[in-house]
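Participant: pasting the sequence and the predicted coordinates here, then a few questions.
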Amino acid sequence: MTEMPTVAELLDIIRQLTARVAALEAENKALREENALLRQENTRLKKRISDLERKKNKYVAPHSREERQADPQRPGRKAGQGNFTNKQAPGFVTNEINVELPNRCPTCEFTGELTLSHFEKASVTELPSLPRVEVTVYNVPVVLCPQCGKKIRGEHPDLQAGQWGATAHRIGPQLEATIHTIRHEVAVSKRKLPRVLELLLGLKLTQSAINQAASRLAGDGSPLAKYVLELEKQLRQAAYVHHDDTGWRMGGEQAWVGAYRSEDVALFKVNPQHTSAELRAVLGEEFQGTLVCDRYSVYDAKQFAGMSQQKCLAHVIRNISDVAAQVKGRAGRGLAYLLRLKENVQDALKVHRDFQQGKTTERQFRFLGGLTRGRIHRLLSRTDLRTPESERLRAGLWKQEEKGRLLHFLEHPEIPPTNNAAERQLRRVVITRKVSQCSKNKRGAETHMRIKSVVETARLRGGDPVEVLVSLSR
């Protein structure tokens, strides 16, 4: 028979088991803590991988890519696109020279009179030795009133009020307008403008002189400032308005430049923040057109609930591509869903483009647009997606589709389906920001944006920005 353990033995076994349980509990606690740390590290690494994949797919200059594309597109014109011609003869001729007839054949060494076949035209376009500006000095009489002793200055139409003393010597309207056009249309930095003027005109100006001229031209209450207010009113009456913004600085502090673009108006506004209040201040309460924009949360504010909007499909396609890169290689059909959604969005753009180019009739446009919209609607209304990234994107797009803001252009083909126009308007602003320190204060920023609004609007309307600025300076 097996002997029953004594009480002392049982107590010893209990002590051993208790110690073993305590050790296992301590080990289990340490493993749980280590597991939590590993989970955090795993989450961090997944996010890092996702960020690197997005960065790899993001557009960068070719020389800054870590890896070259396997099959890059060839540069230059694509087959069947655009017209290629040789450089045409100049439209006007200031001098003509007759070249002497040759009297020797370099092929057979024949010397003598050669038979004239025809004349060919060749030209050389050149600058004169150095263009010079014209400087006009006005001898302004200053007289004294015999009754009160006050000084009275003579007036001339070409002289501005207060043009005496430290501000007696100024640049003329034509030169000033040209300087601002070079600054805003060509995006030459203010620091380089004096050197450009010296090279082209032999004129020496300081940055301060250029800044003062800009302040006088576009200051509060000036004809140019009033003209910009008129442009703002015209913008509110437009059928559609593009809007986008980019960063700026005023006195070293963060600010934002908003670009507003209709068919023939370009308006720029600078503000210390970019909220729905700034957007509403420009568009006003009476705006009845369509706002073309991206999916930034500002445009979903309650005060814009009744506003017609068209979300930029170029951004949507880019968002789909980014998410597709994240889910690539995972189990499930998330990637196939995203590729199918992207294909249908691209089809919607093609339907609109073909109609705008006259390849399809309005009836065909309505029919094809309806088919494409139905496919996109069915894809976005699905609720069985298991990939978090795909579901997040689908939910965001479905929210806009329910409000009629995703495919609005299929009902109104005059509305552009992308916000490319606003992004193009901001390119020179971005260049200026990169090559300068932006603005020292709000007054300088507003002056800059007012002049830019006039220059870009003139370009949109096919006019000469110099002529428009000259007309607003008198």
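Facilitator: Thanks, I have the structure now. Numbering: from 1, shown residues only.
Participant: going forward, measure contacts between C-alpha atoms and count neighbours the same way
Facilitator: Fine.
Participant: how many neighbouring residues does residue 336 have?
Facilitator: 12 (other C-alpha atoms under 10 Å).
Participant: the structure to be compared is supplied as follows:
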Amino acid sequence: ITNSLDAVHFDETGIYIDKKRQWLHVDSNDKYTYYEAHEKRGKIATDKIKILPNFSGTAVHDCFKTYYSYTSCKHALCNAHILRELNAITELEKQMWADPMKKLLIEIKKEVDSNWNVANTLTLDKTEAFEERYDKILKNGFAEDYSANWKLYSEKKVKKSTSLNLLNRLSAHKEEILSFMYNFNIPFDNNLAERDLRMAKVKQKVSGTFRSVEGANAFTRIRGYVSKVRKHGLNTIDSIRSIFTNNPVDPALVY
């Protein structure tokens, strides 16, 4: 994963080890999965894992600030998270701009999906047209949010609305949000990392907690191996059985 020039997904989720809240980190792509449990969520953990500090491809994530501290790689944001936030703004804050932005992102994804097998990026005229619509929706969104909340914003130290926070993120990270449009090798969302974490969450619900750090580390190594085996299309049981023989299956050698 470390030397890949393609996209790698990064995510983390809370787990309990010896009844203490800790974090399970995952770094993965369509062929490899790496898990590590750590007591910290942020940079101390990612530095210790040593993948992001040495990565030069595109990091796909949910805009967690720690990931942005690594500048040797490019960044792409998960649009599934953004779509959920846009839905919430439409339903809870009743602001009109969120629905057109949601429809635009979905429209761009459909355009990318219909062209991915014949090109690696959308044509210049299409990207410019989509960018123009994106910017127009943002402009309308800022105006609408200010109109709805100007009395609050006139007060000192007022907390920004959820809508304004998202508008600021959509504005500041436009390139990372639309990166899947510029390069078809970049995914629309970070769902791969979320799927790779799902079984760990299931185990957490069943077991409640890992009883020791050693047990958590054993689980991450086994689960990482099983995930890689499946991603390479190998038989899971046969691969696990091979570990106890003189010829263990190494998914990294399978292409």
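Facilitator: Ah, there it is. Keep in mind that what you see is a predicted model, and the values were worked out from it rather than measured.
Participant: give me the TM-score for this pair.
Facilitator: TM-score of the superposed chains, computed with TM-score structural alignment, normalised by the length of structure 2, equals 0.81; 228 aligned residues with a C-alpha RMSD of 2.1 Å.
Participant: hey, where'd the strands end up in the stretch 151-300 of structure 1?
Facilitator: In the stretch 151-300 of structure 1, the segments counted as strands under DSSP state E, counting those that start in this stretch are 151-153, 240-250, 253-261, 266-271, 290-293.
Participant: which one of these lies nearest to residue 232 of structure 1?
Facilitator: Residue 232 of structure 1 sits nearest to strand 266-271 of all the strands of the stretch 151-300 of structure 1, at 7.1 Å, using C-alpha to C-alpha.
Participant: any idea which residue is closest to the centre of structure 1?
Facilitator: residue 423 (2.9 Å; C-alpha atoms, centre = their mean).
Participant: picking that back up, relative to residue 453 of structure 1, which of the strands of the stretch 151-300 of structure 1 is closest?
Facilitator: That would be strand 266-271 among those, by C-alpha to C-alpha, at 4.8 Å.
Participant: read off where that closest one ends up in structure 2.
Facilitator: The aligned range for strand 266-271 of structure 1 in structure 2 is 33-38, by TM-score structural alignment.
Participant: how close does the matching stretch sit to structure 1?
Facilitator: In the superposition against structure 1, stretch 33-38 of structure 2 averages 1.1 Å from its aligned positions (mean C-alpha distance after the TM-score superposition for structure 1).
Participant: show residues contacting stretch 65-84 of structure 2.
Facilitator: Identification of contacts with stretch 65-84 of structure 2 by C-alpha atoms under 8 Å, 6 or more residues apart in numbering yields 42-43, 52-63, 102, 105, 175-180, 186, 188-191.
Participant: filter those down to the ones in helices?
Facilitator: Among those, the residues falling in helices (DSSP state H) are 43, 102, 105, 175-177, 179-180, 191.
Participant: tabulate these (a markdown table), appending neighbour count and distance to residue 129 of structure 2.
Facilitator: Putting these into a markdown table (neighbours: other C-alpha atoms under 10 Å; distance: C-alpha to C-alpha, whole Å) gives the following:
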| residue | neighbour count | distance to residue 129 of structure 2 |
| --- | --- | --- |
| 43 | 16 | 38 |
| 102 | 18 | 16 |
| 105 | 21 | 13 |
| 175 | 16 | 15 |
| 176 | 22 | 17 |
| 177 | 23 | 16 |
| 179 | 21 | 15 |
| 180 | 24 | 15 |
| 191 | 18 | 27 |
